[in-house]
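Visitor: What follows is a predicted protein model with its sequence.
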Amino acid sequence: MRTVGIVVEYNPMHNGHLYHLQQSKKCASADAVVAVMSGHFLQRGEPALADKWARTEMALANGVDLVLELPVSYSVQPAEWFAYGSVATLQATGVIDALCFGSEQGDLRPIEQAVAALVKEPIGFARRLREELKSGRSYPAAYACAAGRALIDGATEDSKKGAPLHSAEAAIGTDMDWIAQPNNSLGLHYMLALRRLQSDIEPFTIGRQQAGYHDANVSDHPIASATALRRLWAETGSVQACAPYIPQPTLQILERDTADGRAPMGWDRFVRELLYRLHMLSPEALAQHLEVTEGLEHRIKHALQHLREPSVESLLNELKTKRYTRTKLQRTLTHILLHHDKFHFGPDAIAQGPSYIRVLGFSAQGQMLLKRMKKRAELPVVLSVNRENAGLGGVSGLPADTRATAVYANAFAPWNTRAAFRDYYEAPRRI
């Protein structure tokens, strides 16, 4: 059974995601699809629109065979570590033959050229990255500039050894802005992770169709970005407005969870708890949290004095600068909300990769794949949390995932104490 892996958030699953899923299976000539999916908190530092079990149902109903959870220690991270955790999870299953990701580039060749130059961090790369950051560039833009310089330097060194000098235009261009595009950035880091893990998984990429990652508006085309759909839902107050852009199973699941008070989830459901922590923690305590750097703790304390309303949007408006992207600030606030400190959740702590594989759901074919995985997997396979496995991975492992579930469930309306402990009794979804 040839199997392709994909990395998803499905926030929510829409027609573009369905296209990616179908094309991934086709281009990889795969019989089955395994998705690594973020749990309750996402890479851009946002709470998921619907909980991880609802989004697992969306995935299974639309053709995914096996859904695995990306631990929260990786799901709320910059592209490098989000990608590393995702690829390491797929690698550890022992059953993945291919990886297919979406990209704005739609072509593996320039990504492979960039990987070849960056897989062993070039001399001076870190210094150039720091210089670009000091100049006021955002991290994605700074990384793109430093990467471009590394590629040019690499081509120059090759020419000294007798190889033909490829101009930037002949290779991938002196303009490396393409790396700063969200899906290209993730794709580059997926490929870097495959190389660093010495993986035999074969990579494929599919060009993003119609809507861009950040496109905030829908059109008459049936594919719209998740950003546009969340905005449309918020503006209209009805998930029905999203119906032309999402598969029918997604619509039905969202309607059910909306009726039950479990969707749509957003930052404003967490604002009181977040503001409480920001007020109670000293600047020194804030500085211990992941991604609180360069005096950001003082900027946060100052921003609290100028809030016009108790909303995360208002807080972000006070915090943002040219240097700090909205995504960076949202991730920082998520780390503070979830108690993610630099020691347990920083690069040194997560560099070894995940320590377990959490199964959220499977189809009939996925069940057969799961049987194979249990025999081949390099890590423990977790179907539900219990006394024996509850401590897997230490502070940044399963305990962090169960805490994230509790924090997320505390924002449900109406509140239900049982929902906070779903990791302990919720069986994997089956279709």
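Guide: Nice, thanks for sending it over.

Visitor: going forward, measure contacts between C-alpha atoms and count neighbours the same way
Guide: Fine.

Visitor: roughly how far apart are L275 and Q305?
Guide: Note on L275: its distance to Q305, by Cα to Cα, to the nearest Å, is 12 Å.

Visitor: higher neighbour count, the two?
Guide: L275 (17 against 9; other Cα atoms under 10 Å).

Visitor: Following the host helix or strand of that one in sequence, what is the next regular element?
Guide: Using DSSP states H and E, L275 falls within helix 271-280. Secondary structure here is assigned by DSSP H and E; on that basis, the next helix or strand after helix 271-280 toward the C-terminus is helix 283-286.

Visitor: another one to put next to it:
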Amino acid sequence: MKTVGLVVEYNPLHNGHYYHFQQSKNVSGADAVVAIMSGHFLQRGEPAMVNKWARAEMALRMGVDLVLELPVAYSTQPAEWFAFGAISALDATGVVDFLCFGSESGDIDWLHQVANAQHEESPVFHELLQQELKAGIPYPAAYGRAISRYIPGTDATELAKPNNTLGLHYLIALKRLHSRIEPLTITRQKASYHQTDITDQQIASATALRHMLFEQQKLEDIAPYVPTSTMEVLTREWSKSRAPLGWEHYAKPLLLQLMNHSAAELAEYHEVTEGLEHRIKQSLPSLSTSSNHVVEDLLGLLKTKRYTRTKLQRMLLRILLNHSKPKLSTALIGQGVPYLRVLGFSEQGRELLHCMKKTAKVPVVTKVTSLPKPSPLLELDIQATSVYALGYPAATERDLFRDYFEPPIRI
């Protein structure tokens, strides 16, 4: 059985994702699909609009065979570590033959060229990157410009596009792990990653769909852009007041963390760098806590040319989740995922799980209590579920500790 791996968030799963799913099977010739899916909190430093089990169900009903959770230690990281975590998970299954990712360019050859030059640390490149950062530009732009200087002919503009960036880091991770997985790419269609306007009758970006839901609060408006199964899952979660969730649902617990810690204590959290702890404390007195946009207002006060919104969101998320620097040290996350958490599977996915009993490089977890010894990263996932449930109007004990109660979804 040939298997293709996908790295996804499905926030929410839409027609563009369905196209990617179909094309991934076509170009790889795969019989089965394994998805590594972010849990409750995502790469841009945001809460998912709907919980991880609902999104896993969307994936399975679309045709994915096995959904594995990308631990929160990786799912909210910058591109390099997000990609490393996802690829280490796919590689650890021992059953994935191909990786297929979407990209703006649709051309994998130039990404291979850059990855070949970048998969080993280069002091020369590091110096070029530091020079660009000293100019006060955001990290993604600085990285692209440093690459274009390090590898003449590389288009910094193309490299700065989000899916191309992730694709490059997938390739770097594959090389660093000496993985046998063969990478493939397809061109992203009709809607760009950050595009907030809708220009097609059937395909819109997840960003645009979330914007529509939060602004208009009408679930039916997104129906033309998502599969029927997605609508059914969202309708159920919406009716239970479990969707859509966004940053403002976490304003109070975030403010509690920010106000209860000194600047020195805030500096101990992951992603709090270069004096941002002082900027946070200086900004708090200017916030209007009666506003319906507390987190949005805080981000506006913190924003500078140096820091992207995504960087600041990830920083606030680490504080909300109590992720200190030691908890996410390079030594720890550099080892790759220490377990494979199963969120759901189809009948064919069940066959893959049976194969993984022999091929998996790390324990396969269907119950969080089944690991022979506690994993610090799994504990972070369990804590993330509890924090995520605080966004519900009335979280129950089952909501707060759902990781202990919820078995993998079977389709």
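Guide: Structure's in. What do you need? For clarity, every value in this text was computed on a predicted model and none was experimentally measured.

Visitor: still on that earlier bit, against which helices or strands is the helix holding L275 of the first structure packed?
Guide: Using 3 or more Cα pairs under 8 Å, 6 or more residues apart in numbering; DSSP states H and E as the contact criterion, the secondary-structure elements in contact with helix 271-280 of the first structure are helix 296-304, helix 326-337.

Visitor: That one corresponds to what range in the second structure?
Guide: With the alignment judged by TM-score structural alignment, the segment of the second structure matched to helix 271-280 of the first structure spans residues 251-260.

Visitor: got the buried residues for that stretch?
Guide: The neighbour-count check on stretch 251-260 of the second structure (16 or more other Cα atoms under 10 Å) flags 251-252, 254-255, 257-258 as buried.

Visitor: roughly how far is it from the heart of the chain?
Guide: Distance of stretch 251-260 of the second structure from its chain centroid, counting by Cα atoms, centre = their mean, to the nearest Å, is 23 Å.

Visitor: Relative to the first structure, what is the average displacement of it?
Guide: Relative to the matching residues in the first structure, stretch 251-260 of the second structure has an average distance of 0.5 Å after the fit, by mean Cα distance after the TM-score superposition for the first structure.

Visitor: where along the stretch 151-300 of the second structure do the helices fall?
Guide: When assigned using DSSP state H, counting those that start in this stretch, the helices of the stretch 151-300 of the second structure occupy the ranges 156-159, 162-176, 206-216, 228-239, 251-260, 263-266, 276-283, 294-302.

Visitor: Among those helices, show me which one is buried the most.
Guide: Ranked by mean neighbour count, the helices of the stretch 151-300 of the second structure are led by helix 162-176 with a mean of 23 (mean count of other Cα atoms under 10 Å).

Visitor: For that helix, which helices and strands make contact with it?
Guide: For helix 162-176 of the second structure, the contact count by 3+ Cα pairs under 8 Å, 6+ apart identifies helix 79-93, strand 98-103, helix 109-118 as packing neighbours.

Visitor: quick one, which of the ones you listed is nearest to D297 of the second structure?
Guide: Put simply, out of those the one that sits nearest D297 of the second structure is helix 79-93, at 25.8 Å, with distance taken as Cα to Cα.

Visitor: how close does the closest one sit to the first structure?
Guide: With the first structure overlaid, helix 79-93 of the second structure shows a mean distance of 0.3 Å (mean Cα distance after the TM-score superposition for the first structure).

Visitor: how much does that helix deviate in direction from helix 162-176?
Guide: Here helix 79-93 of the second structure runs at 50 degrees with respect to helix 162-176, directions being taken by axes from the mean of the first three to the mean of the last three Cα atoms, to 10 degrees.

Visitor: What are the contacting residues of helix 79-93 of the second structure?
Guide: The set of residues external to helix 79-93 of the second structure that reach it, using Cα atoms under 8 Å, 6 or more residues apart in numbering, is 5, 7, 34, 36, 43, 70-71, 74-76, 96, 165-166, 169-170, 173-174, 177, 179-181, 333, 336-337, 340, 356, 359-362.

Visitor: Could you do stretch 287-304 of the first structure as well?
Guide: By Cα under 8 Å, 6+ apart, the list of residues contacting stretch 287-304 of the first structure reads 278-279, 283-284, 286, 315, 318-319, 328, 331-332, 335-336, 339-342, 345-346.

Visitor: picking that back up, take the helices and strands packed on helix 271-280 of the first structure and write them to TSV, including distance to E157 of the first structure.
Guide: As requested, these are arranged in TSV below (distance: least, Cα to Cα, whole Å):
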stretch	distance to E157 of the first structure
helix 296-304	39
helix 326-337	35
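
Visitor: Go through those helices and name the closest to T156 of the first structure.
Guide: Judged by Cα to Cα, the one of these that comes nearest to T156 of the first structure is helix 326-337, at 34.1 Å.

Visitor: Quick check: what element follows that closest one along the chain?
Guide: Read in the C-terminal direction, the helix or strand following helix 326-337 of the first structure is helix 342-345, with elements assigned using DSSP H and E.

Visitor: what span of the second structure lines up against that following helix?
Guide: So in the second structure, the equivalent range for helix 342-345 of the first structure is 325-328, judged by TM-score structural alignment.

Visitor: So which residues make contact with that stretch?
Guide: For stretch 325-328 of the second structure, using Cα under 8 Å, 6+ apart, the contacting residues are 73, 268-271, 376.

Visitor: redo that, cut-off 10 Å
Guide: 73-74, 77, 267-272, 318, 332-334, 376-377, 380 (Cα atoms under 10 Å, 6 or more residues apart in numbering).

Visitor: swap in stretch 296-311 of the second structure?
Guide: The contact list for stretch 296-311 of the second structure (Cα under 10 Å, 6+ apart) reads 43-46, 76-78, 133-140, 247-248, 251, 271-272, 276, 279-280, 282-284, 286-289, 291, 293-295, 312-313, 315-317.

Visitor: Which members of these are classed as buried?
Guide: Listed as buried from the contacts of stretch 296-311 of the second structure are 43-46, 76-78, 133, 137-140, 247-248, 251, 271-272, 276, 280, 284, 293-295, 312-313, 315-317; burial here means 16+ other Cα under 10 Å.
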